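# below are the sequence and a predicted model for it; my questions follow.
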Amino acid sequence: MTGQDATLGMDFMVPAGIRLDLTDGTFCLPDEVRIQLSGRRTLYGEHASAVRLEEVEVIEAGQKIEMPLRFKPSEKLWLTRGEHWIPTVVKGAGWRRYLQLTNISDRTRCLPAHTQVGM
């Protein structure tokens, strides 16, 4: 919105379906189009790599699955929560770390391959 000034109150934005994402300095329109806020840098660079599921994962209601993380301990990891699952980092033996996904719904959930769970 370069060259444009707009003051939108939450009374307007919420009913219109507009969401502010202050983590990366964008606002998201109802059709999931993201617009960068003026004068704001993203918190993560363009070199951030996504952590995605390698295969389809089926998680029973209230159950957990674990998968090994391939990150160095010095690297930062940002997790992405889903509507029906919560990610957690679990320490293993030595430097090993695992990503644990917990199904918080009351039904079995199927997470498709390539679902982004972090970055």
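Sure, I can see it. Residues are numbered from 1 along each chain as shown.
# okay, CA-based contacts and neighbour counts for the rest of this
Will do.
# and the strands in this structure, which stretches?
All strands of the chain, identified by DSSP state E, fall at 19-21, 26-28, 34-36, 51-52, 57-59, 64-68, 85-91, 97-103, 109-111, 116-118.
# buried stuff in stretch 52-67?
53, 59-61, 64 (16 or more other CA atoms under 10 Å).
# okay, now the one to match up with it:
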Amino acid sequence: MWVMDHSAEVEVVLGTDFMIPVGVRLDLFHATAQLPDEVKIPLVKTQSAAHDDFGVGHVVGGPTDVLQISRWESREFRLQRRQPTSDTHEVWIRGTQQLVPTVASFRRGQPDRVRLTNISERLVACPCHLPAVLWVPVGDLPRDEGYVRLDSRKYKEWQVLAFSECRDSKLFEKERRWYEEWLSEQPPTVEVPEYARPRGLRQRPADDSSDEDERLTCAQRWERLLQQRSDEDLDDSADGLPVGNDPAIESSEFPEVNQDAPTGVTPPRMAGEIEFTDEPPS
């Protein structure tokens, strides 16, 4: 990289002998390069640091036993007690495609327990001594890929993913308790009047003269209505009015023609009856 002093202590980049990937920002004022995952790399090293061996002073932490983690569940492991101080080392953490790490607790400012959440659809076995946590000297970088710092944006995205895929009963119980506490502090949606607490049962008086229909069910009321309609039909048929073909009416109003009447005698005609003859009209 060729840099020229311009003015007011501002440096201008004339050119580089390497390619800069997309998303990498150069901070020439502080001589650092910021990667997309917010990891800063020093561009200028001191003369003493240039001769140091890369990777010296790295401390690895991980589980001491094999962890069998079912899908959507999590397991925790404890880190070693002897850890480098924060003045000389930075904490980096790494996950896999199936396991998402989370620092569950701290002890004296240092991570003490780490939780591994299985976000896959099958059982995952975590081998012992998995390099999940790495203490790197300040100003240095991890030798392997996949490590992020605890204050990086990538680590926060991992926590969101672990929270959405986890089925931790303790976490759900804590959320339920928090929701109930929040709900108890909220004002009611509608006003609820206060009623006096009942102190006993009220007895019906013996001389209760209320209407019997008020105590009938729907089926009993419908049965009583059908019975009333059938009784009214019977009363209408027995009131003496003509119903259907009454023989008394037929014999009195419509007399039958006598077939045995003598020849030449015209039977009596009813009122309004028309007589048909063979004679022409006069």
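Perfect, I can see it now. From a predicted model like this one, the values you see are computed outputs, not experimental measurements.
# can you calculate the TM-score here?
The TM-score (TM-score structural alignment, normalised by the length of structure 1) is 0.56; 92 aligned residues with a CA RMSD of 3.6 Å.
# now the buried residues of stretch 52-67 of structure 1 in a markdown table, with distance to residue 47 of structure 1?
A markdown table is the format used below for the buried residues of stretch 52-67 of structure 1 (distance: CA to CA, whole Å):
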| residue | distance to residue 47 of structure 1 |
| --- | --- |
| 53 | 19 |
| 59 | 31 |
| 60 | 34 |
| 61 | 35 |
| 64 | 30 |
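# most tightly packed of the strands of structure 1?
Most buried of the strands of structure 1, by mean neighbour count (mean count of other CA atoms under 10 Å): strand 97-103, with a mean of 20.
# so where is it in structure 2?
Matched against structure 2 by TM-score structural alignment, strand 97-103 of structure 1 falls on residues 112-118.
# tell me roughly how far the matching stretch lies from structure 1 on average.
For stretch 112-118 of structure 2, the mean deviation from structure 1 after alignment is 1.0 Å (mean CA distance after the TM-score superposition for structure 1).
# contacting residues for the residue positioned nearest the centre of structure 1?
Nearest residue to the geometric centre of structure 1 (CA atoms, centre = their mean): residue 80, 2.6 Å. By CA atoms under 8 Å, 6 or more residues apart in numbering, the contact set of residue 80 of structure 1 is 86-87, 116-119.
# counterpart of it in structure 2?
Match for residue 80 of structure 1 (TM-score structural alignment): residue 94.
# what of residue 118 of structure 1?
Under the alignment (TM-score structural alignment), residue 118 of structure 1 maps onto residue 133 of structure 2.
# again with residue 54 of structure 1
When structure 2 is aligned by TM-score structural alignment, residue 54 of structure 1 is paired with residue 64.
# nearest spatial neighbour of its match, skipping sequence neighbours?
Counting by CA to CA, 6 or more residues apart in numbering, residue 64 of structure 2 lies nearest to residue 128, which is 5.0 Å off, once chain neighbours are set aside.
# if I look at that neighbour, how far off is residue 68 of structure 2?
11 Å (CA to CA, to the nearest Å).
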